[in-house]
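Participant: Pasted the sequence and its predicted model underneath.
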Amino acid sequence: MKGNANIIRPYYSEKCPVIKALEILGGKWRLAIIWELSHYKSLRYNELKRHIDGITNIMLTRSLQVLEQHHLINRTDYGQIPPHVEYSITADCQALLPALEIINEWGKTRIEVHRAQS
């Protein structure tokens, strides 16, 4: 075969918005953090950690840093001793919540299917 006429190109590319979104939101804990914060005006670090079962301090800290870098959460440091820092979601993150609601409903369905099969 000559030329590139029959080459199958992948559906996604470097500039695919889905891939970009998954780069930002990927990782085990980022969506869980966003989901938890979405239910509160703000949470302190230890409160958030208590709400997310199984997350380590290192993973919570790293995930919060990435989400803050992408302007999905706000970190408010009150400059007190002992430290008083609160986290909340941004307006950009609010726009993501309808998609998370859909994922939440899909997850509930998967749980029910799994229970029925057990």
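Facilitator: That came through fine.
Participant: C-alpha only now, for contacts and for neighbours.
Facilitator: Noted.
Participant: distance of the residue nearest the centre of the chain from Glu14?
Facilitator: For the chain, the residue nearest the mean C-alpha position is Leu31 (2.4 Å; CA atoms, centre = their mean). Separation of Leu31 from Glu14 (CA to CA, to the nearest Å): 22 Å.
Participant: ditto for Tyr78
Facilitator: The value you get for Tyr78 to Glu14, if CA to CA is used, is 40 Å.
Participant: Got another one to weigh against that:
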Amino acid sequence: MATSARQGPYFCGIDAAMDVVSGKWKSLILWELHEHGTRRFAELRRGLPGVSEKMLVQHLREMEEDGLVDREVYPVVPPKVEYSLTEHGVSLNAALESLAVWGRERIERIGADKITVEVA
């Protein structure tokens, strides 16, 4: 069996997990879909200030390939595409929850500013 960067071999479970969530935006995309449910591309982009269209497209494609995100295309004009978490994505998001708790505690400990996002 041929291997690639996305198929191992892995040193440990953390290595395999980080292969799937590596990149600045993937965990934030997971969280956005968890918090708001099914979203269209523009809604995701508004919910992730600073992400470029190119990067969002790239990460969504990779996450779809990894079985984390479902992409539903509706046969209408203009085109309508919606993204949602798969069961696998939901389970990964649950695993990341303790990391989010740690991060919130760090924000408080170091007195960092927290970005507030307006939800449309």
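Facilitator: Received, thanks. None of the values given here were measured: they were computed from a predicted structure.
Participant: related to what we said a few turns ago, out of Tyr78 and Glu14 of structure 1, which sits in the busier spot?
Facilitator: A count of neighbours by other CA atoms under 10 Å puts Tyr78 above the other of Tyr78 of structure 1 and Glu14, at 11 against 7.
Participant: Which residue range of structure 2 does the helix or strand Ile24 of structure 1 falls within align onto?
Facilitator: Following DSSP states H and E, the helix or strand that holds Ile24 of structure 1 is helix 17-25. Aligned by TM-score structural alignment, helix 17-25 of structure 1 falls on residues 13-21 of structure 2.
Participant: Report the mean distance between stretch 90-102 of structure 2 and its aligned residues in structure 1.
Facilitator: Per the superposition on structure 1, stretch 90-102 of structure 2 and its aligned residues are separated by 1.5 Å on average (mean CA distance after the TM-score superposition for structure 1).
Participant: burial count for the closest residue to the residue nearest to the centre of structure 1 other than its chain neighbours?
Facilitator: Residue nearest to Leu31 of structure 1 in three dimensions, not counting chain neighbours: Leu25, with 6.3 Å by CA to CA, 6 or more residues apart in numbering. Using other CA under 10 Å, Leu25 of structure 1 is surrounded by 19 other residues.
Participant: Please enumerate the helices of structure 2.
Facilitator: Ranges of helices in structure 2, per DSSP state H, are 13-21, 26-36, 41-47, 53-65, 87-110.
Participant: Figure out which of those is closest to Lys80 of structure 2.
Facilitator: Of all the helices of structure 2, it is helix 41-47 that lies closest to Lys80 of structure 2, at 9.2 Å by CA to CA.
Participant: what's the matching range in structure 1 for the closest one?
Facilitator: Helix 41-47 of structure 2 corresponds to residues 45-51 in structure 1, going by TM-score structural alignment.
Participant: mean per-residue distance, the matching stretch to structure 2?
Facilitator: Aligned to structure 2 and superposed, stretch 45-51 of structure 1 gives a mean residue distance of 0.2 Å (mean CA distance after the TM-score superposition for structure 1).
Participant: same check, this time on stretch 62-69 of structure 1
Facilitator: After superposition onto structure 2, stretch 62-69 of structure 1 sits on average 0.1 Å from its aligned residues (mean CA distance after the TM-score superposition for structure 1).
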